[in-house]
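>>> Sequence and computational prediction follow.
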Amino acid sequence: MGLLVGDGIGHEIVPATRGVVDTAVAAAGEAPIDWVTLPIGLDAIAEHGTPIPDVTLDALAGLDGWVLGPHDSAAYPEEFRGLLTPGGTIRKRFDLFANVRPAQAFSGVRAVVPDMDLVIVRENTEGFYADRNMHTGSGEFMPTPDVALAVAVFTRRACERIAQTACDLAARRRGRVTVVHKANVLTLTTGLFRDVCVEVAEGFPGVRVDTEHVDAMAAHLVRRGGDFDVVVTENMFGDILSDLAGELSGSLGTAPSLNASHTQAMAQAAHGAAPDIAGRNRANPTALMLSAAMLLDWLAARQGRDGLARAAGRIRRAIEQTLAAGVATADLGGLASTAEFTETVGARILRR
């Protein structure tokens, strides 16, 4: 399994996550994880002259899954700031088309929507994010100094595969998919997305499907976020709604994320590198730990390794119990350091 530390608090939360995963895998009776540490971000610039060197990309090509720490592109030298971020480069190179972002409220963590338990499934390769729509170039251009344009791309293939992912997930959860679009205005583009998702859902007789405009959906998440199960939407809408849902359920500090194709997956927390607290033993590793648990589940399903699924369950239960007991980092109103929180989670993983 790949391990990319990244920048900022990555130097604290990535080792913490590795330790928790190793503890859970051992407790579940699985063979130890063979970690492959790879350079990325500022460390890679210092060593290789680029934030995402070929040696890293070449190694990832031979791995089924990896854990990616946060990156701080704003701190990179000027020559790298206008380029695709390391995470974006990886997603594009390996066609990680599904960005799966759960938003769950935890006992012990104050939440605006305390009954929220949903998953936003975000199409991750096209839509309104121009940097993901071109073989060459960014998809943004300026025909004159006073006019800026961006290309949005929607293809049936991309809509079908993200809808399939959402429906597969809903069939294992509570059986409901909500398709989010803006077809009343963006009739052809998000209209295609909506229609294809509804068509795919017809192949899942146990899954109920409904549709919502994105602006209405934002309001619904605030007013009745506990009513939703799986939400599927295009790239930019999914980015915005998943951050909103993460905060409504408690904090982005508890919001995990998995980027996946049919053959590879990357665990990546939804939050950033938080350079203001980096190196101070204050960072919250919860989101990355939960992301790693998602990766273990993904690997278990594809490799038939039930022990990895048991390890993922141990991680989730230990985090839930730790937060419910009031052990939390400062961003959640607690007093625990990164190390103290990690130690507590590790101890709970070992409990029967």
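Yes, it's here.
>>> CA only for contacts and neighbour counts going forward, please
OK.
>>> Helices of the protein, start to end?
Counting by DSSP state H, the chain has helices at residues 10-27, 42-48, 54-61, 78-81, 86-93, 156-172, 189-201, 214-224, 235-248, 286-303, 306-324, 338-349.
>>> Against which helices or strands is the first one packed?
Okay, so that is helix 10-27. The contact analysis (3 or more CA pairs under 8 Å, 6 or more residues apart in numbering; DSSP states H and E) places helix 10-27 against helix 286-303, helix 306-324, helix 338-349.
>>> Distance from the chain centre to stretch 188-207, please.
Relative to its parent chain, stretch 188-207 has a centroid offset of 23 Å by CA atoms, centre = their mean, to the nearest Å.
>>> Share the number of residues neighbouring C159, please.
By other CA atoms under 10 Å, the residues close to C159 number 24.
>>> show me the residues around D64 that make contact.
M1, T263, Q264, A265, L299 (CA atoms under 8 Å, 6 or more residues apart in numbering).
>>> let's go with 10 Å and repeat that
M1, G2, T263, Q264, A265, M266, L295, W298, L299, R302, Q303 (CA atoms under 10 Å, 6 or more residues apart in numbering).
>>> Please convert the buried members of these into ChimeraX selection syntax.
A single ChimeraX command selects the buried members of these (16 or more other CA atoms under 10 Å):
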select :2,264,265,266,295,298,299
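>>> and the contacts of D64 as CSV, adding distance to R161?
Formatted as CSV, the contacts of D64 follow (distance: CA to CA, whole Å):
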residue, distance to R161
M1, 25
G2, 25
T263, 13
Q264, 15
A265, 15
M266, 18
L295, 19
W298, 17
L299, 19
R302, 17
Q303, 21
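>>> let's bring in a second model and compare:
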Amino acid sequence: MKKITLIPGDGIGYEISDSLVKIFEAAKVPVEFETENAGLDVYEKTGELIPESLYESIERNKIAIKGPITTPIGKGFRSINVYLRKKYDLYTNFRPSRNLPGIETRYNNIDLAIFRENTEGIYIGEEKYENEEKTSAVAVKRITRKGSKRIIKSAFEYAKNNGISKVTVVHKANILKFTDGMFLDIAREISKEYENIELEELIIDNMCMQLVTNPERFKVIVTMNLYGDILSDLVAGLVGGLGVAPGANIGDNIAIFEAVHGSAPDIAGQNKANPLALLLSSIEMLKYLKLDDFAKNIEKAILKTLTDGCKTADLGGNITTTEFTDKIIKNLK
């Protein structure tokens, strides 16, 4: 029985986490959840944003799944999510996106994955004012060979293992010749190791245009931290929004799967929350754990539920979180 750290988060995190637990129990998934929390609620109760017990749980179990976490403004870390990624060197941010039945979008054949470098780039948070008057400021963008090689390798391995014949690397090397230039050069080096996979190179601004004109042609995208952050949300918008966007932060020894949307405090506790993002993230977690049969069973039940027209209000439906969860359970094999 594999133990998994469950981090409910804030706001609707409690409701969608409860949905996840009920579905896993009904599907008889051989895991045990160990609940620890972080964020605004924990801070207000204990004065700590991340309690030591959460670190201990993650380090003991090596795998976690979390709901949306709110970082209090002006308190502690700039972002709890960014802090956990850096602390555990979760260098791969994996964001798959695809069309789901019953969710209308402008496009019909999107099925792609974005690999975003998760620990470097401009999100290292090294900023300073250049003068006492604070009229000018600079931020450091750090790109390393090590960081670039491992995220690009992850993207190519995913393509190889899933029979995908092209990887698209996104950059701004025409302007940022040292940082983005290094990333692009490394992508070219690594691509030589994969004879049957084409490397496509696109500048970030062109990539944005391509994604809103012909997104169906992309399957695997790999890029740096800031670009990946922006593109991941853009692509989520193409398939229905952050409410249907799974996410994972994966390192060599620890992985944290997550719902990437906000905590939605305006609807918290009202049984309106859409648990799909967390549920889809849990499917990726089961694949990571090599529990593929359980992943397929839950995935099929979700797709059947959506095909039957069962949706929460944010997706144009009218059923509650509880009803949506019960429908999925009913559709399990």
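Received the coordinates, thanks. Given the structure is predicted, the values throughout are model-derived calculations rather than measurements.
>>> After superposition, what's the TM-score here?
TM-score of the superposed chains, computed with TM-score structural alignment, normalised by the length of structure 2, equals 0.95; 327 aligned residues with a CA RMSD of 1.4 Å.
>>> So for A150 of structure 1, which of the helices of structure 1 sits nearest?
Closest to A150 of structure 1 of those is helix 235-248 (CA to CA; 13.0 Å).
>>> so how much does the closest one differ from structure 2 once superposed?
Following superposition, helix 235-248 of structure 1 is found to deviate from structure 2 by 0.5 Å on average (mean CA distance after the TM-score superposition for structure 1).
>>> What range does that helix cover in structure 2?
With TM-score structural alignment applied, helix 235-248 of structure 1 matches the range 225-238 in structure 2.
>>> try stretch 161-168 of structure 1
Stretch 161-168 of structure 1 covers residues 150-157 of structure 2 once aligned (TM-score structural alignment).
>>> how far is the matching stretch from where the chain is centred?
16 Å.
>>> compared with structure 1, how much does that stretch deviate?
Mean for stretch 150-157 of structure 2 is 0.5 Å (mean CA distance after the TM-score superposition for structure 1).
>>> coming back round to it: could you redo the helices of structure 1 as JSON lines and give each row distance to A130 of structure 1?
Formatted as JSON lines, these follow (distance: least, CA to CA, whole Å):
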{"stretch": "helix 10-27", "distance to A130 of structure 1": "27"}
{"stretch": "helix 42-48", "distance to A130 of structure 1": "25"}
{"stretch": "helix 54-61", "distance to A130 of structure 1": "22"}
{"stretch": "helix 78-81", "distance to A130 of structure 1": "16"}
{"stretch": "helix 86-93", "distance to A130 of structure 1": "12"}
{"stretch": "helix 156-172", "distance to A130 of structure 1": "15"}
{"stretch": "helix 189-201", "distance to A130 of structure 1": "14"}
{"stretch": "helix 214-224", "distance to A130 of structure 1": "19"}
{"stretch": "helix 235-248", "distance to A130 of structure 1": "10"}
{"stretch": "helix 286-303", "distance to A130 of structure 1": "26"}
{"stretch": "helix 306-324", "distance to A130 of structure 1": "35"}
{"stretch": "helix 338-349", "distance to A130 of structure 1": "36"}
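>>> quick one, which of the ones you listed is nearest to D117 of structure 1?
helix 235-248 (9.5 Å).
>>> The closest one packs against which elements?
Judged by 3 or more CA pairs under 10 Å, 6 or more residues apart in numbering; DSSP states H and E, the packing partners of helix 235-248 of structure 1 are strand 98-104, strand 117-123, strand 176-181, helix 214-224, strand 230-233.
>>> Run through the neighbouring helices and strands of the first one.
If I follow you right, that is strand 98-104 of structure 1. Looks like strand 98-104 of structure 1 contacts strand 117-123, helix 156-172, strand 230-233, helix 235-248, strand 258-260, strand 265-268, helix 286-303 (3+ CA pairs under 10 Å, 6+ apart).
>>> how does it look with 7 Å?
strand 117-123, helix 235-248, strand 258-260 (3 or more CA pairs under 7 Å, 6 or more residues apart in numbering; DSSP states H and E).
>>> Then the shortest one?
Counting contacts by 3+ CA pairs under 7 Å, 6+ apart, strand 230-233 of structure 1 is packed against strand 117-123, helix 156-172, strand 176-181.
>>> Let me have the ones you listed in JSON lines, adding distance to A328 of structure 1 as columns.
JSON lines is the format used below for these (distance: least, CA to CA, whole Å):
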{"stretch": "strand 117-123", "distance to A328 of structure 1": "20"}
{"stretch": "helix 156-172", "distance to A328 of structure 1": "30"}
{"stretch": "strand 176-181", "distance to A328 of structure 1": "32"}
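>>> so which of those comes closest to V222 of structure 1?
strand 117-123 (12.9 Å).
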